[in-house]
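[1] Quick one, fold the following:
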Amino acid sequence: MWTMVPAILKFSNISDWTIIAEDISDINIGSFGNFVENRLLNTVVFSGFGLQDREYPLLSAGFILSRSVIETIRKVDRNERWSGFAIDAKYEFSLLIHKWNNVIMEHNPTVFCCGDIFDTCIVTCSLPAPPVHAEPLLDSEIHVMIKTFDGHHQNRLSVLKNTWTSDISRIEYCSNKEDLSIPTVDLGVGNTERGHCVKTWAIFKRFLNHSGKGAKWLVVADDDTLMSWKRLKQMLEMYDPEEKIIIGERYGFGFGMDGESGYDYPTGGSGMIFSQTAIESLLKTCPSCAADNDPDDMTIGICAVTSGIPIIHEHRLHQARPNDYSPEYLQEPISFHKFTDIDPIFVYYKYLVDFDNHPDTFKTEL
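    Next up is the predicted model:
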C-alpha cells in the first residue's frame, strides 16, 4: 500500500488499464488483449490471483486496475495518513480500494497465475534467482547472531541447534548470561521484556569490533526464528555486500498517502540481514539507542532513513507462522517466526528443508 498508492498518485497520465506486479513476475503482454476485449473501458475492474477468501491479490502474480479505479485512487486526500503500521501491502491496498469505491477483487487464476499455468496468463508468479555469474556464497562469509536470554537457553536454543543452526560454522548465541554448555555469549547488557534495542546495538558493535572479521553479511534472528540456511545463502548471492543494504520482511510506520512521510523497517522476528557497510553507517548515525527497550527493528528503520540505507523487502522472510499465511503465498520460504501453538521441528522440516538434497532426513529426524 505505502508504495503502490504513492506511485499511482505520481502518474503523469492515466492509461485505460494498469498492471501492477513484482520485479520478479513473468509478464506475457500478448495475452492482455484477450482479457480486455470484452470489457468496457468504464467498467470497474480489480482482478488478480486472490488470497484469503480471494479478496486481495498475490503480488507476484500481478493484478490489473481499470481507469475508473485509478481515478478513484487519485482523488484521495494526499495529506491523509495511513493509520499506524503498514504491514501487509496487498491486503491494505485492497482494503483502501474497497473503502473508497466499494470494489472487491475478482479472483482470476487463469489470467494472473501461480501454480497452474495457462495460455491465457498475463502475469505469472516467479521466484528470484541469483545471476548466472554469481559466485556461491561461502558459509564463512555469513555471520549469524541469535538474540536470546537465559530463560530461553534450554528450550528455544535446543530447537535451533537441532534444526537450522546445527551446521552453521559462524554463529553466536547472544544472551545476558554466559552458558558454556551451549555456548552463549554475554553481551554485557541486561535483558528487556520488549524492544531489545540495546541488545541489538550490542550485537552490531560486537560484530564490527570482535566477531565479524571476514564476514560479508550479518544475520540477526530471534531465538524462536526458523530459517532455511540454503535458501538464505541463495538469496544473498543476488546482492552486493559492498553496498549499504538491509534485507528483511519490510514493514512501515506513519506513512502518508503521498509516500513522503513515515519509514520502512525490517521486522525483527523474520530475520534481519545487514551488509557490514550498512552496520557501520547505522552506528555512525545512531551510536546508541534512545532507550534500552526501544523497538530495535523500528529504530533500525529510523536510522536507515537518516543514513540513506535502503530496506529491501524479501517476501520469503516471514514474521509469523506458516498457518498465518495463505498457502499460495508460501513459495520457497526462507524463515518463519514464533513457536506458539506449533511443533517447530515439524514446521522446519515441512517448509524449510529441501528433500531433494536430503531424501532421508525427514524419516530420520522425525
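
[2] from here on, contacts and neighbour counts on C-alpha atoms
    Noted.

[3] Surely Ile97 is in a helix?
    Yes: judged by DSSP: H, G, I helix; E, B strand; the rest coil, Ile97 forms part of a helix.

[4] mind listing the helices for the protein?
    4-9, 32-36, 67-74, 89-101, 156-161, 197-206, 229-236, 276-285, 296-307, 344-351, 361-365 (DSSP state H).

[5] Quick check: closest non-adjacent residue to Asp292.
    Val198 (4.7 Å; CA to CA, 6 or more residues apart in numbering).

[6] Sequence B follows; please return its structure for comparison with A:
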Amino acid sequence: MHKNLFFHALFFFPLLQELFIGHALRDREATIIHHFAFSNDPLQFRYPHFASGFAMSQALLKKIAYRLDCGDHPDMDFSIDPSHELALYIWENGKGPELTHASQLCLRNHPQCASYPLEFHACGNPVAKESMYFAVKTCSKYHKDRIPVVKHTWAKYVLHIGFYSESKDASIPTIDLGVPNTEHGHCGKTMAMLKHIAMIAPSLQDVRWVVIADDDTILSVARLRQLLSCFQPSKPFAIGERYGYNVQRSPQGYNYITGGGGMVFSMATVRQITGSTYCKCPSDSTPDDMFLGICLARLGITITHSPLFHQARPLDYAPEYLNPQLPVSFHKHWMVDPLRVYEKWFSKVDQQMEADYLAQKHVEL
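    This is a model prediction of the structure:
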C-alpha cells in the first residue's frame, strides 16, 4: 500500500458523512456464496474487494460501534464472504450507505494506485509430488461421469490417489469403505477415508500432505504444490477456504473448511483426527466439513484460510475478484463444462510443472 496515495484518494471525501469506500465488485448473477442476495438484479449491489483495501469514515465507524453495542449483530448463520456480508450490514436494507467506488484502490499495480492485491508467490520450491496423497470422495452414481473428468484433468499429475466410494468398481478402481452412501453430510464416509489413509500411511512414507476433494472438485496440482511450500508438514495444519457457522452470534460458533474447494491436512493432523475421541461423527449423514471444523477446534488446530480455494464455480464470483488471483480450485459441474474450466484456469500451469518434474527426473537418472 502507498500511504500517501491512499490518503490522497480519501482527501476529497466529506469526513462527517457515513462513508464506506473500496474497489467495488458486483455479482453478475445471484450466487450461493452470497446467499442468493438480490436475485432479481445482482448488479445493483456493490461490495468491496478486500484485498485492495477499504476505508470507513469516522461517522460510519461510530454508527457501527453503536449498533453492535445495542446488540444489532449481523443476522446470519453462515459466514461465507465477509466482504459481501460487511457491505450488507453497513447498507442496513437501504438505511445505511452504499459502497463508494474508489478507482485508486486497484486490482493490479499501476502508478496511480494507492493499494492493490499482491499476487501469490511460492515460499520456496514446490513440495514434491511424492509428498501428497489425494483422496477423492465419490459414490457409485457418479463413477461413470465425474471420475473420468478427474482422471482426464488434474489426476494426471499426481502420484498417490485413492477413489473412495461405497462400492467396489475395478474399472477405476475404487476403495470400498464399507460406509453406505448418504444424500447429504457424508461425515461417516470422510472419517472412514481419513482412517484408511492413517492406516496405509506406513506404506506411503514420503507422504506429508493429504488432500481431500469431491469428485466434482476441479483443481491445480501445481498450484497446490506451490502453496504448500509455505507450510511445515510436521506441524498440525488444516488449509482451505474458511467458512464460519454462528461465529457472529455465539461463543459456540466455529470455523470450518468448506469441502467442495478441497481440504488439505498435514499427515500430523490426520493422525490427530483419527486418534481422537473428540472426532467421532454423530451420524454418517452429519455434514463432514462442518463436523471437521468442530473436531479441529476441539483439538486446538487452527484453520488456515486461503482465498485461492473456491467452493463454487468461476461464474459464481465477480470476474474482477478472480482477475488478480492464481486459483487453486473450483467446485461443481452444474451448468458448466468442467473440462473447459480446467483448461482455462489450470491446464497450462500443471503441464509446465509436470514438464519440469520429468526433466528433473531425467537429470537424476
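
[7] ok, back up a step: what residue of structure 2 matches up with the residue nearest to Asp292 of structure 1?
    Under the alignment (TM-score structural alignment), Val198 of structure 1 pairs with Gly188 of structure 2.

[8] Can you give me the neighbour number for its match?
    23 (other CA atoms under 10 Å).

[9] With Leu105 of structure 2 as the reference, measure out to Leu5 of structure 2.
    Per CA to CA, to the nearest Å, Leu5 of structure 2 is found 10 Å from Leu105 of structure 2.

[10] who has more neighbours, the two?
    Leu105 (29 against 17).

[11] distance of the equivalent of the more buried one over in structure 1 from Val69 of structure 1?
    Under the alignment (TM-score structural alignment), Leu105 of structure 2 maps onto Phe112 of structure 1. Per CA to CA, Phe112 of structure 1 is found 18 Å from Val69 of structure 1.

[12] go on, Gly308 of structure 1?
    Plainly put, Gly308 of structure 1 is 34 Å away from Val69 of structure 1 if you go by CA to CA.

[13] any residues in contact with both of Leu5 and Leu105 of structure 2?
    Applying CA atoms under 8 Å, 6 or more residues apart in numbering, one finds that Leu5 of structure 2 and Leu105 are jointly contacted by Cys113, Ala114.

[14] how long is stretch 108-118 of structure 2 end to end?
    Rule used - CA to CA; the end-to-end distance of stretch 108-118 of structure 2 is 8 Å.

[15] Please report how far Cys194 of structure 1 lies from Val159 of structure 1.
    Let me fix one detail, which is that residue 194 of structure 1 is Arg and not Cys. According to CA to CA, Arg194 of structure 1 stands 22 Å off from Val159 of structure 1.

[16] Compare the two (neighbour count), which wins?
    More crowded of Arg194 of structure 1 and Val159, by other CA under 10 Å: Val159, with 22 against 11.

[17] Pretty sure the more buried one sits against Ile345.
    Yes: assessed by CA atoms under 8 Å, Val159 of structure 1 is found in contact with Ile345 at 7.0 Å.

[18] center of structure 1 - which residue?
    Glu249 (2.0 Å; CA atoms, centre = their mean).

[19] what residue of structure 2 takes the place of that one?
    Per TM-score structural alignment, Glu249 of structure 1 is aligned with Glu241.

[20] Its match: what's it in contact with?
    By CA under 8 Å, 6+ apart, the residues touching Glu241 of structure 2 are Ile257, Thr258, Gly261, Gly262, Met263, His305, Ser306, Pro307, Leu308, Phe309, His310, Gln311.

[21] Tell me how many other residues crowd the counterpart of Asp214 of structure 2 in structure 1.
    Counting by TM-score structural alignment, Asp214 of structure 2 lines up with Asp222 in structure 1. Asp222 of structure 1 has 20 neighbours, counted by other CA under 10 Å.
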